[in-house]
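1. With the sequence up front, the predicted model follows.
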Amino acid sequence: MAALAPPVAAVRTAVRHALRGLDGTVLVACSGGADSLALAAAVAFVAPRAGLVAGLVTVDHGLQAGSAERATAVASWAVSAGLTPVEVATVVVSGEGSPEAAARDARYEALVAAATRLGASAVLLGHTRDDQAETVLLALARGSGPRGMAGMPRRRDVDGVALLRPLLDVSREETRKACAALGLSPWDDPHNADPAYARARVRSTVLPVLTEALGAGVVDNLARTAHLLATDAAALDEIATAALEGARRPDGALDVTALERLPDAVRTRVLHAWARERGARPAALSHRHVAALDALVTAWRGQGPVHLPGGLPVARRGTLLR
């Protein structure tokens, strides 16, 4: 028996860890690129041996010529690989916000809807260690703070569906080598090399320059930074959840006296969570909004209300935020 190629083994091991504790049906999100194709092949091998039903969803964003044909080709391959159920989800990308964000939102909405419809408990996504490093750099450049620099989570639950990223410890090069070892021909998305997109510029220009200047460990170190910050952020979020309950009054207002006693990192998290709870749109809620709320607590000079996304005014009345 021929020895298993190390990149194939690495991807399968990552999938095996991600599938632990799951049951029923799981889906792979696959574009046909090397990362998601290697992931899909690994799931097709590992899932049945773990007693799971494994299917695949490929999303056609309709943004490029031939996208429908590519989606159909991915679906056909998935059926031949033993994955079932297999679906092509066609989405309409809105013109709101950046094209990257709009396409991402449409894709995740379609994936969660497919999982719900098919009774799948999880969707596996093909983001790699390189993707994580790019995410950290983009967050750093945008001043996103620890939460943004924590990068993409290994697991995020949306409407009862777990979105899993098994390959965050696997390199992009390993997924390409895994595809080659398995005789798979991945598709290279031209958007990944289009300098119009910030992530493409980071991938093609910034990371290579950093690697040349600082050494080959840059990608690993950036991904490790994301993991460490994610761990810290989770702990702080847990503390902030308890602090929010302690500061909340029965009518929903927040007690300024209780907030003043909190460390800055906890208090700002409490204000962020409270603003979302009261109706502020999460995607539009920025550091500027939270800083203005914080000023109502820590730098109160009789200033007027803070207006949060969604048209929600927050004002201080005595020792309460309403």
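-> In hand now; what should we look at?
2. Every contact and neighbour count from this point should use C-alpha atoms.
-> OK.
3. which residues touch residue 307?
-> Counting by CA atoms under 8 Å, 6 or more residues apart in numbering, residue 307 touches 289, 313, 314.
4. What about those residues, which are in helices?
-> residue 289 (DSSP state H).
5. Would you format the contacts of residue 307 as a markdown table with neighbour count and distance to residue 260 included?
-> Below are these laid out as a markdown table (neighbours: other CA atoms under 10 Å; distance: CA to CA, whole Å):
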| residue | neighbour count | distance to residue 260 |
| --- | --- | --- |
| 289 | 18 | 18 |
| 313 | 13 | 21 |
| 314 | 19 | 17 |
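6. Just give me the closest of the contacts of residue 307 to residue 165.
-> Of all those, residue 289 has the smallest distance to residue 165: 30.7 Å, by CA to CA.
7. try this one side by side with the last:
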Amino acid sequence: MSPRFPDSLNRARRAVEAVVDPAGLTLVACSGGADSLALAVAAAFHHQRSSGPLAQARVGAVVVDHQLHPDSEAVTATALRQLESLGLEPLISLPAAVDPSSRTGPEAAARTARYTAFKQALARTGASRMLLAHTQDDQAEQVLLGLARGSGTRTLAGIPAERGPFRRPLLGLSRAETEEICAHAGLTPWQDPANADPRYLRSRVRTRILPFLQAELSGSIRESLARTAQIAAEDAAYLEQEAKQVFAALLEDPGAEGQLRMDLAALHRAPPAIRRRVIALAVVAAGGSAPSFERLGAVEKLLVTEGSAGPVELEGHLSAHRGTRESPDYGKLVIVPRLN
């Protein structure tokens, strides 16, 4: 262990202290890489402390084997040994069933399989929370990816610090700082070759785009992008809360079975940022999935009475239309299941 105690470890410990379950079991998701090992080091400090508000806290870890790398079994075994040396308990290992034929692409398929394994680990151990090791660098990459896709405020908000049982306490630390923590603890992180594989868009952002922006635009580009994510997250949370209130006020008693109806004129008067969110909430409430920007725009056109009354096809086998003058739904935006 390095004799110099890094400030990054103090910051990591404080960040973990704020999110660990003070009276139950918290799991650290560990891949064996520098970020997750550094998170495990910080979390181990809070495992079964002798006194204080976290005296009842317990911290274990789960290692998910994606089985995508020829040495994945050895990588998992090494990660478990290093976690054991930190005193974390319980330690479990789970395979991730990655669907190679998924149309979402290899990165999204691996993520889906990983979170399925995470939920299995929570259920198996009875843990109430799981800590994920996303860093400031990951946040900066996520914001750039959102910008490239032309996404809205919620996507620009990047990786959430908290969602359901998952907590991400290291969003304020850089990847270099997690490497510093591992060096101090005498741990040897695994270097995932996929992180530098140019076939993956995130890898290209990490190894080419961000270094270019740092050299040509600003040495603090990562911090700036992470700050943008924080501001966007706060803005998005406010707009979403407002939209929920407007949606509740506009939602009318259902007509025919499976219908969802809202007053057309009142929805049209809502500011665009609220209006689009209300429509998205309505689609999800009707059993669909969050609509794309293009689908939202198509539904918005229904609000103008001079244009087409629809229907507009939506994700989740739904459609939206404007009630015509001859219809009992006149003056309403109606979302219904598609017949075919």
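-> Now that the structure is in, tell me what you want to look at. This one's a predicted model, so the numbers in the text were calculated from it and none came from an experiment.
8. Would you pull the TM-score for this pair?
-> The TM-score (TM-score structural alignment, normalised by the length of structure 1) is 0.94; 314 aligned residues with a CA RMSD of 1.5 Å.
9. about what we covered before: what's the closest of the contacts of residue 307 of structure 1 to residue 57 of structure 1?
-> residue 289 (37.4 Å).
10. Show me what that closest one aligns to in structure 2.
-> Correspondence of residue 289 of structure 1 to structure 2, assessed by TM-score structural alignment: residue 295.
11. I figured that match was touching residue 311, is that so?
-> No: contact criterion CA atoms under 8 Å: residue 295 of structure 2 and residue 311 do not qualify, at 11.5 Å.
12. how near is the match of residue 289 of structure 1 to residue 132 of structure 2?
-> 33 Å (CA to CA, to the nearest Å).
13. And the helices in structure 1?
-> 6-19, 34-49, 67-80, 99-118, 129-141, 145-149, 172-182, 198-201, 207-214, 218-247, 256-260, 264-277, 287-298.
14. can you tell me what part of structure 2 the fifth one aligns to?
-> Read that as helix 129-141 of structure 1. Counting by TM-score structural alignment, helix 129-141 of structure 1 corresponds to 136-148 in structure 2.
15. swap in the fourth one?
-> Residues 106-125 of structure 2 are where helix 99-118 of structure 1 aligns, taking TM-score structural alignment as the criterion.
16. Name the surrounding residues that touch that stretch.
-> 27, 29, 62, 64, 66, 92, 94-100, 102, 127-130, 200.
17. try stretch 216-231 of structure 1
-> 129-130, 132-133, 136-137, 146-147, 149-151, 153, 168, 207, 210-211.
18. now swap in stretch 266-282 of structure 1 and tell me
-> Under CA under 8 Å, 6+ apart, the answer for stretch 266-282 of structure 1 is 236-237, 239-241, 243-244, 259-260, 285, 290-291, 293-294, 308-312.
19. Quick check: buried residues in it?
-> Across stretch 266-282 of structure 1, burial judged by 16 or more other CA atoms under 10 Å covers 266, 267, 268, 269, 270, 271, 272, 273, 274, 275, 280, 281.
20. and residue 110 of structure 2, how many neighbours?
-> 21 (other CA atoms under 10 Å).
21. Can you name the residues that contact the most centrally placed residue in structure 1?
-> Taking CA atoms, centre = their mean, the centroid of structure 1 lies closest to residue 152, which sits 4.2 Å from it. Under the criterion of CA under 8 Å, 6+ apart, the neighbours of residue 152 of structure 1 are 132, 135.
22. how near is the aligned residue in structure 2 for it to residue 36 of structure 2?
-> By TM-score structural alignment, residue 152 of structure 1 lines up with residue 159 in structure 2. For residue 159 of structure 2, the distance to residue 36 of structure 2 equals 16 Å [CA to CA].
23. Repeat that for residue 197 of structure 2.
-> 20 Å.
24. Surely residue 153 of structure 1 touches residue 165?
-> Yes: in this structure, residue 153 of structure 1 is within contact of residue 165 by CA under 8 Å, at 7.4 Å.
25. and these two? which has more neighbours close in?
-> residue 165 (22 against 14).
26. Spatially, what comes nearest to residue 182 of structure 1 if we skip its sequence neighbours?
-> Using CA to CA, 6 or more residues apart in numbering and skipping the chain neighbours, the partner closest in space to residue 182 of structure 1 is residue 8 (7.9 Å).
27. between the lengthiest strand in structure 2 and helix 34-44, how many degrees?
-> The residue-count maximum for a strand in structure 2 (DSSP state E) belongs to strand 58-65. Angle between the axes of strand 58-65 of structure 2 and helix 34-44 is 160 degrees (criterion: axes from the mean of the first three to the mean of the last three CA atoms, to 10 degrees).
28. roughly how far out does strand 58-65 of structure 2 sit from the chain middle?
-> When distances are taken as CA atoms, centre = their mean, to the nearest Å, strand 58-65 of structure 2 is centred 19 Å away from the chain's centroid.
29. again with stretch 120-130 of structure 1
-> That offset, for stretch 120-130 of structure 1, works out to 9 Å (CA atoms, centre = their mean).
30. List the contacts of that stretch.
-> Contacts for stretch 120-130 of structure 1 (CA under 8 Å, 6+ apart): 22-30, 35-36, 39, 111-112, 115, 160-172, 219-220, 223.
31. One more: stretch 27-38 of structure 1?
-> Under the criterion CA under 8 Å, 6+ apart, residues 8, 11, 39-40, 43, 54-59, 70-71, 74, 111, 115, 120, 122-128, 172, 175-176, 178-179, 184-189 lie in contact with stretch 27-38 of structure 1.
32. one more time with 7 Å, if that's ok
-> Identification of contacts with stretch 27-38 of structure 1 by CA atoms under 7 Å, 6 or more residues apart in numbering yields 40, 54-59, 74, 120, 122-127, 172, 175-176, 178-179, 186-188.
33. Which residue in structure 2 aligns with residue 222 of structure 1?
-> So residue 222 of structure 1 corresponds to residue 225, using TM-score structural alignment.
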